[in-house]
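[1] sequence first, then the predicted structure, then my questions.
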Amino acid sequence: MVVGLLMSVVLENEGKNGYSAGESVSGQVVLELLEQIEVLGLHLCAHGGAMVSFTLWKGGNWNQNTSPSGEHVEYLNEKISLLVAGERHIFPSGKHKLPFSFQLPTGNLVTTFTGRYGKVQYQLSAVLERPSVPDLTVHRELRVTSRIDVNSPSLLTPVERTNERMVGCWFLTSGPISLSAKIGRKGYCNGEAVAIYAEIENGSSRLIVPKAAIYQTQSFIVHGKTKTHKQMLASVRGNHIASGSTETWNGKTLKIPPVTPTILDCEIIRVEYVLAVYIHIPGAQRLMVELPLVIGTVPFNGFTYRNSSVASQFTVDMSWLALALAEQPEAPPNYADVVSEEDLSWCAPPVTQQDVLLEGLCFPSFVVIQEFRFQPPPLYSQVDPHFNHGAEGTAPFTLEE
């Protein structure tokens, strides 16, 4: 670091997961000076790619037949000049901010990653050129995340695997152990919980324990040779299953920890994930099924999967419903059919002379209101109109307030 000169690179629009292909990167190169300096040029370089390095074993003797080997693939190489080339620039003492902005290429940009035998790395380098002194260079990491949408149809399909094993040896077999496991979809994001559905049947004479775990597998390729590194990220354990018993997992959850998204678009580095559901069997090799997972960057929105799930509920046989329903619904009964003639005569309005005259007139049927087709209910009264005054030992019923 030059005495009296401090240079840094500041990013203004960096998101939580960094940048993706095609996005704009903007920021400032900041110069803090204690005295006046002369500058010939100021450049900003954006570069990076994938690098793999490990030792190849050529034979049985590590001391004589090993040789270091490596591979490199470049994905980003951009250079921006922040000052007019060929001119001398005088910067007085103080703080100076030189803005920059550029767009990342729209092609393949592999996610930033650091693994066992290699890494994918991007960075911004600011280079300050001055007369008669060496160039001053500072670096700033540029985090890149490849966009993986877990809502794509290929990642929304359920995944199911089944396996079975006969426990015992030769003629001392004790019985089969079967395992069937399923998850609702293939794509998930960091922090999501995977719901595991499984059926375990223990037909053997041994006490078994079901478990589930998420594994990450890193693959590094150099000159056609591959080295892998596998590690467990999270696990969950079920209950012991006795001989002749079964156990069902109806959505046992396993949360995905913060991990690097799946990397499948790099020529020399791959990062893959699986959900392994397995059974620990005393004295025998464990029984396992592996369900592939894809860790994405665009969260699950819930609509596509929920709609397909709801639609699947209506695929059941509904033919019984047609037998239970009548072909044509019946009309409600006429009020006159359920009321006695005595009640009808009691609640009918008195016939007037005007009604008699109207009966003799000829009106079209559609303009005459059929007011007697459906009679209204009896009028409310506090005194029973049907009380028999001649009966002994009875009194009229009245409603007291």
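    Received it, and whenever you're ready, just let me know what you need. Numbers count the residues shown, from 1 in each chain.

[2] going by C-alpha atoms from here, please, whenever you check contacts or count neighbours.
    Noted.

[3] what's the end-to-end length of stretch 180-200?
    Using CA to CA, to the nearest Å, the gap from the first to the last residue of stretch 180-200 comes to 7 Å.

[4] could you do stretch 81-90 as well?
    Across its full length, stretch 81-90 reaches 17 Å end to end, with CA to CA as the criterion.

[5] any idea how far that stretch is from the chain center?
    Here stretch 81-90 is found 50 Å from its chain centre; the criterion is CA atoms, centre = their mean, to the nearest Å.

[6] ok, now stretch 12-26?
    In terms of CA atoms, centre = their mean, the gap separating the centre of stretch 12-26 from the centre of its chain is 22 Å.

[7] kindly check the end-to-end length of it for me.
    Termini of stretch 12-26 sit 6 Å apart (CA to CA).

[8] surely residue 323 is in a helix?
    Yes - counting by DSSP: H, G, I helix; E, B strand; the rest coil, residue 323 is part of a helix.

[9] neighbours of it, how many?
    Using other CA atoms under 10 Å, residue 323 has 9 other residues around it.

[10] what about the helices in the stretch 1-150 of the chain?
    For the stretch 1-150 of the chain, helices defined by DSSP state H, counting those that start in this stretch do not occur.

[11] where do the strands sit along it?
    Taking DSSP state E, counting those that start in this stretch as the test, the strands found in the stretch 1-150 of the chain are 5-11, 24-33, 37-39, 41-57, 66-81, 89-91, 94-103, 113-114, 118-129, 136-141.

[12] same for the fourth one, what does it pack against?
    Contacts of strand 41-57 with other secondary structure elements, assessed using 3 or more CA pairs under 8 Å, 6 or more residues apart in numbering; DSSP states H and E, are made with strand 66-81, strand 118-129, strand 209-222.

[13] included below, for side-by-side comparison, is a second structure:
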Amino acid sequence: MVKLKDFHIVLDNNKNVYTAGDFVSGHVAVDLRGDMKMRGIRIYMRGLAKVHWSESRGGGHQTGSYTKYYDAEEEYFYMKQVLFGKDEDEGGSNPILRAGHHELRFSFQIPYGRVATSFEGKYGRIRYWLKAEIDKPWGFNSKTKRAFTVIDHIDINTPQLLAPQTGFQEKTVCCGLCVAGNISMSIKTDRKGYCPGESIAISAEFQNGSARRIKPRATLYQRTTFFADGKSRSVRNAVAGLQGNTIRGRRTENWTNKLLKIPPITPTLTNCGIIKLEYFLTICLDITGAMNLYLHLSIVVGTVPLRAPPYTPFDVLGVGSSGIEVSYPGIYPSPPLSEGEAPPSYAECVFGGVDIRDDEPGDAEMTGDPMFTPMYTYVSNYEFRQPPPPYSLTDPNGHGEETTRQPSLCEGVS
């Protein structure tokens, strides 16, 4: 008779999103049809970035073709707790867990060290998970696993990320030996930093001084670069887009705050040593019978949405005064909510879920749901507002004194 009826991990309050300093707590549920003798039940919590890809190469006549593998890892933490019985290296007799339903409590704290936001990509991932294991001295161990999302906060309420982005491009279109005319575009976005669920407001002027037809379109691209063994590999994905009307020759068309909505996507990654993720907005003019004209603007996808004036950013310098001791630079507690501000909401990544049975040997035999989809901050019911006034730290009491402080969490991100 198979004694193990059910074995899975339950997180308190069904919580799925955490940040540095948070406690990951819950219980391991074990249902037994009969008494089971075991060495013990343990649970592990791990955070790991991993990169892998391969390249096939053709060798010479003597060596032939071969495949080169590239691998890299960056571990953020690895913790263990014994929930029942003894650890794997302890001696003594093995205990018996009686038949029935058992709930074994656990609690881990994500350290204030450097952790990167959860990410699942083609050649690599940043993944955080819990794994529970029943250690059977005379049989195969039973395992169950559950992944969760960790977010490294990027506050877009900073001077650099609230500043508009501008760009200009032009080209001369020729027809044989004759100049057909100039084509140009002037682009402006309302700001540089956004959260998923918010919209990029694009204003533009497209001038078609040629006889050809042109058609503008805007695309938000995600570019991920993976690093291993001194090499890199990049992947580009289009995550959102819109297009305008066809512009006939000798005509001009304007966009005024044309909105491009950002879906649930991974925030910009800047603090992982083996995976870099960035975004850029590309404006393309499709030109009939000629090479297209492109303009690229850098965009930062953050986790703390746009706040109401005076657009005060989350000041990491104030963390120490809250009684929370920060022992590592770069990672801080969740940004506090402003008065009247609703807690953040989260949405599953637009690219869908992945199978997590590939992190360690023996994962293929584990129980529980093997699918995991990262969740990211998402602004529901976003309404576009006119761009904020110039960023100011003027005394709110109206005394006209300006205060000074060090840059906030993601100032300097480009």
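    Structure received. Please read these numbers as outputs of a predicted model, since none were measured by experiment.

[14] that older thread, what would the helices and strands packed on strand 41-57 of the first structure look like in JSON lines with mean neighbour count?
    Supplementary listing: those in JSON lines, determined by neighbours: other CA atoms under 10 Å:
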{"stretch": "strand 66-81", "mean neighbour count": "14"}
{"stretch": "strand 118-129", "mean neighbour count": "21"}
{"stretch": "strand 209-222", "mean neighbour count": "20"}
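
[15] TSV please, covering these and showing distance to residue 189 of the first structure.
    Listed next are these as TSV, based on distance: least, CA to CA, whole Å:
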stretch	distance to residue 189 of the first structure
strand 66-81	25
strand 118-129	20
strand 209-222	13
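
[16] what's the closest of those to residue 138 of the first structure?
    Evaluated with CA to CA, those place strand 118-129 nearest to residue 138 of the first structure, the distance being 5.4 Å.

[17] with distance to residue 274 of the first structure added, can I get the strands of the stretch 1-150 of the first structure in TSV?
    Formatted as TSV, these follow (distance: least, CA to CA, whole Å):
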stretch	distance to residue 274 of the first structure
strand 5-11	36
strand 24-33	34
strand 37-39	54
strand 41-57	23
strand 66-81	27
strand 89-91	56
strand 94-103	35
strand 113-114	18
strand 118-129	21
strand 136-141	30
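
[18] those: which one's closest to residue 256 of the first structure?
    Evaluated over these, closeness to residue 256 of the first structure peaks at strand 113-114, with 17.7 Å, by CA to CA.

[19] residues in the second structure aligned with the closest one?
    Mapped onto the second structure with TM-score structural alignment as the criterion, strand 113-114 of the first structure occupies residues 119-120.

[20] what do you get for stretch 157-164 of the first structure?
    On the basis of TM-score structural alignment, stretch 157-164 of the first structure is assigned to residues 163-170 in the second structure.

[21] just to revisit the earlier point, out of the strands of the stretch 1-150 of the first structure, the one nearest residue 275 of the first structure is which?
    With CA to CA, the closest approach to residue 275 of the first structure among the strands of the stretch 1-150 of the first structure belongs to strand 113-114: 21.1 Å.

[22] average offset of that closest one relative to the second structure?
    Comparison of strand 113-114 of the first structure with the second structure after fitting gives an average deviation of 1.5 Å (mean CA distance after the TM-score superposition for the first structure).

[23] name the helices or strands packed onto that strand?
    Applying 3+ CA pairs under 8 Å, 6+ apart, we find strand 113-114 of the first structure packed against strand 118-129.

[24] the strand it packs on vs the second structure - mean distance after superposition?
    With mean CA distance after the TM-score superposition for the first structure, strand 118-129 of the first structure departs from the second structure by a mean of 1.5 Å once superposed.

[25] thinking again about what came up before, tell me which of the helices and strands packed on strand 41-57 of the first structure sits nearest to residue 260 of the first structure.
    Counting by CA to CA, residue 260 of the first structure lies closest to strand 209-222 out of those; the figure is 9.5 Å.

[26] re earlier: between the strands of the stretch 1-150 of the first structure, which gets nearest to residue 347 of the first structure?
    Of these, nearest to residue 347 of the first structure by CA to CA is strand 24-33, at 85.3 Å.

[27] which of the residues in that closest one are buried?
    Going by neighbour count (16 or more other CA atoms under 10 Å), the buried part of strand 24-33 of the first structure is 25, 27, 28, 29, 30, 31, 32, 33.

[28] spit out the contact partners of the closest residue to residue 6 of the first structure other than its chain neighbours.
    Leaving out its chain neighbours, the residue that sits closest to residue 6 of the first structure by CA to CA, 6 or more residues apart in numbering is residue 32, at 5.0 Å. For residue 32 of the first structure, the contact set (CA atoms under 8 Å, 6 or more residues apart in numbering) comprises 4, 5, 6, 7, 93, 94, 95, 96.

[29] what's the span of stretch 80-92 of the first structure, first residue to last?
    By CA to CA, the extent of stretch 80-92 of the first structure from end to end equals 23 Å.

[30] same question, stretch 58-72 of the second structure
    Across stretch 58-72 of the second structure, the terminal residues are separated by 24 Å (CA to CA).

[31] same thing with stretch 80-94 of the first structure?
    End-to-end span of stretch 80-94 of the first structure (CA to CA): 24 Å.

[32] just to revisit the earlier point, which one of the helices and strands packed on strand 41-57 of the first structure lies closest to residue 13 of the first structure?
    strand 118-129 (14.3 Å).
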